[in-house]
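Asks: Here's my sequence, what's the structure:
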Amino acid sequence: MNLTAEVLHYTAFTATPLGGNPAGVVLDARDFDEPRMLAIAAETGYSETAFLTALDTAQRRFTVRYFSPLAEVDFCGHATIATAVALAERIGPGELLFDTPAGEIRVEATADDRGAIRATLTSVPAHSRPATAAEVSATLAALHWDPSDLDPALPPHVAFGGNEHLVLAAGSRARLADLDYDFDALGTVMRAAGWTTVHLVWRESEDRFHARDPFPVGGVVEDPATGAAAAAFGGYLRTLGLVETATTLTIRQGEDMGRPSELTLGVGPEDARVRVSGQAVRIPAHAFRVAAVSD
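Replies: Predicted structure coming up:
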């Protein structure tokens, strides 16, 4: 077992190092203080780096903190998946328990007959509320979108699945693909509202969606895969009454960035918790850097 203090590099929600959302993972950060973790996250340059600050390998329970290049965040889905896979490679597949600033997160890591590991996190209770007209107007202005660009069947909501995300549904795949927003203006709107990302989605079918997630508050232009937003989106669909039975949904993300990612959601009409699943694989150190504000 090698729970190291070095930064490990994984990419989540993909089976190949060329896809998914890279995350830094530090499996033993017991001696790290907050300034050091923030400095490491900034140097690593990924949208988030996860740090295990308390370890109980016998009980498979760990305290996890998440840092973007600019700030700590309460919860990060893709870094959770990456951390679970990194741990499973070292202590074996099975259930893991993560104590995070957002609450307790259970993760099940399983290995297929080829040894590929897939992790499924169960979110804190997810929910949403309608966004206000002022919230929508300010965000659309920063995105350079018009109200007519939105899908009226999927109204704007502020959704929560560990942290808050504004959900905006594009009326077409072309609108989603054409993302050229004002980084500073959107960051200002998001910081004032307390949102982690803006979750832009397009509905291809009842069980298949495409997404993009601007993340200027973390110093990152866009996330290639956003598990926390996916969990919140599951709660959003449940709030709208669009989940009548236990349903499995697919979110495709990162395609417009050249980092294709696939997130699988398990959502039920009675259970407020959302299950978010995906693979993660090791990548060469510093093989990929996101477009951070300092770049």
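Asks: drop to CA atoms for contacts and neighbour counts, all remaining ones
Replies: OK.
Asks: Identify, by residue count, the longest helix of this structure.
Replies: helix 77-91 (DSSP state H).
Asks: tell me which strands and helices it is in contact with?
Replies: If contacts are counted by 3 or more C-alpha pairs under 8 Å, 6 or more residues apart in numbering; DSSP states H and E, helix 77-91 sits against strand 8-12, strand 21-26, strand 49-56, strand 103-111, strand 117-122, helix 227-239, strand 275-282.
Asks: Please identify the most buried of those.
Replies: Comparing the helices and strands packed on helix 77-91 by mean neighbour count (mean count of other C-alpha atoms under 10 Å), strand 21-26 ranks first with a mean of 30.
Asks: now the angle between helix 77-91 and that strand, please.
Replies: With axes from the mean of the first three to the mean of the last three C-alpha atoms, to 10 degrees as the basis, strand 21-26 and helix 77-91 are set at 50 degrees to each other.
Asks: Mind giving me the packing neighbours of strand 21-26?
Replies: If contacts are counted by 3+ C-alpha pairs under 8 Å, 6+ apart, strand 21-26 sits against strand 8-12, strand 49-56, helix 77-91.
Asks: Tell me the spacing between Ala159 and Ala230.
Replies: Ala159 sits 10 Å away from Ala230 when distances are taken as C-alpha to C-alpha, to the nearest Å.
Asks: Strands along the stretch 101-250 of the chain, start to end?
Replies: Taking DSSP state E, counting those that start in this stretch to define them, one finds strands in the stretch 101-250 of the chain at 103-111, 117-122, 127-130, 157-160, 164-169, 195-205, 208-215, 220-223, 247-253.
Asks: so which of those strands gets nearest Ala280?
Replies: With C-alpha to C-alpha as the criterion, Ala280 lies closest to strand 117-122 of the strands of the stretch 101-250 of the chain, at 6.9 Å.
Asks: Off-centre distance for the longest helix of the chain?
Replies: From the chain centre to the centre of helix 77-91 is a distance of 14 Å (C-alpha atoms, centre = their mean, to the nearest Å).
Asks: One more, so I can put them side by side:
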Amino acid sequence: MKILVVDAFTDRPFAGNPAGVCLLDGPADAAWMQRVAAEMKHSETAFVRPVDEPGADFELRWFTPLVEVALCGHATMGAAHALYDTGTVPADRPIRFRTLESGVLTVTRDGDGGLAMDFPSCPPEPVVPPAGLAEALGAEIGWTGRNVQNDLVVELADEKAVRALAPDMAALAEIDARGVITTAARAEEGPDGGYDFVSRFFGARVLLGDGEDPVTGSAHCALAPFWAERLGRGDLTGYQASERGGRVRTALRGGRVIISGAAVTVLDGTLRV
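Replies: All right, here's what the predicted structure looks like:
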């Protein structure tokens, strides 16, 4: 069966966030998918199979090397890009993914030649910062909230503080959260230009390696409503300031967020097991 690696939220190879994409012919065992994801070693691998249903075209599931997750933005973008890029789906047709926990997610090509994903808005609600969070991040923290994905959203003093973070990942793994999203408004003279806010995502409990996700689409389900309220605009652009970096456009539409960006195929091969 076909397996690809797609760099999402970038228009050039070896930037953005790489996702494995496995195009299945039929149902697959969850334990087998978990083993494939562990072999791929990307932050997420998407598994896509066609379904014959009135409301959906494909089933979509996402696995990190360690666990299955309920929502993943960059691997959804990677899956849609793979379906368009291989000619499985015509370029002018929307793709409707049925997911286990996040409903039906629709992806279309946007006017800039990229991909636009219709995702649920997951605004964070204010919480008391968990004990040890500031120490684990190694920074003074401001407003802190939690969303339905069990992500913590932590506002830091400024963009420089977000970019300078070097957290203690072992200590972060002790915090009750799927991930920790750190964010701040763009500096007046941001080094990457053309964005409204910056963020970084640390998933010590679900990611291998250094525990940082390069560009996290699902985090923007929380960041979009968070910054829309503060900046007074529904259409925003975020920059995820990881080593690879990536730009994410967001548009708040009621209870949904349109998350947009570009994607590039860097590997197209055959899975033999």
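Asks: Once they're superposed, what TM-score comes out?
Replies: Aligned and superposed, the two chains score 0.85 in TM-score terms (TM-score structural alignment, normalised by the length of the second structure); 258 aligned residues with a C-alpha RMSD of 2.5 Å.
Asks: Among the helices and strands packed on strand 21-26 of the first structure, which comes closest to Gly219 of the first structure?
Replies: Gly219 of the first structure lies closest to strand 49-56 among those, at 13.1 Å (C-alpha to C-alpha).
Asks: Read off where the next helix or strand after that closest one ends up in the second structure.
Replies: Next helix or strand after strand 49-56 of the first structure toward the C-terminus (DSSP states H and E): strand 61-67. The alignment of strand 61-67 of the first structure onto the second structure (TM-score structural alignment) spans residues 57-63.
Asks: So which residues make contact with that stretch?
Replies: Under the contact criterion C-alpha atoms under 8 Å, 6 or more residues apart in numbering, stretch 57-63 of the second structure has outside partners 33-34, 37, 44-52, 68-72, 75-76, 95-100.
Asks: Please apply the same query to stretch 41-51 of the first structure.
Replies: Residues outside stretch 41-51 of the first structure that contact it (C-alpha under 8 Å, 6+ apart): 22-29, 37, 64-70, 76, 79-80, 83, 218-220, 223, 286, 289-290, 292.
Asks: What residues in the second structure pair up with that stretch?
Replies: Taking TM-score structural alignment as the measure, the second structure aligns residues 37-47 with stretch 41-51 of the first structure.
Asks: Can you list the buried residues in that stretch?
Replies: For stretch 37-47 of the second structure, burial by neighbour count (16 or more other C-alpha atoms under 10 Å) applies to Ala37, Ala38, Met40, Lys41, His42, Ser43, Glu44, Thr45, Ala46, Phe47.
Asks: again with stretch 130-149 of the second structure
Replies: Buried, per 16+ other C-alpha under 10 Å, within stretch 130-149 of the second structure: Leu133, Ala134, Ala136, Leu137, Ala139, Ile141, Thr144, Gly145, Arg146, Asn147, Gln149.
Asks: Glu140 is in contact with the second one, correct?
Replies: Yes: using C-alpha atoms under 8 Å, Ala134 of the second structure is in contact with Glu140, at 6.0 Å.
Asks: Let me know the helix or strand that the alignment partner in the first structure of Leu267 of the second structure is in.
Replies: With TM-score structural alignment as the criterion, the equivalent of Leu267 of the second structure in the first structure is Pro284. Pro284 of the first structure is part of no helix or strand when elements are defined by DSSP H and E.
Asks: Who are the contact partners of Pro284 of the first structure?
Replies: Pro284 of the first structure makes contacts with His9, as judged by C-alpha under 8 Å, 6+ apart.
Asks: ok, now Val274 of the first structure?
Replies: Val274 of the first structure sits next to Thr122, Ser123, Val124, Pro125, Ala126, Ala231, Gly234, Gly235, Leu265, Gly266, Val267, Gly268 when contact means C-alpha under 8 Å, 6+ apart.
Asks: Kindly report the same for Cys122 of the second structure.
Replies: Shown in contact with Cys122 of the second structure (C-alpha under 8 Å, 6+ apart): Asn147, Val148, Gln149, Cys221, Ala222, Pro225.
Asks: For Pro155 of the first structure, see how far away the aligned partner of the fifth one in the first structure is.
Replies: Right, Ala222 of the second structure. Here Ala222 of the second structure is matched to Ala232 in the first structure, going by TM-score structural alignment. Between Ala232 of the first structure and Pro155 of the first structure the distance is 15 Å, computed by C-alpha to C-alpha.
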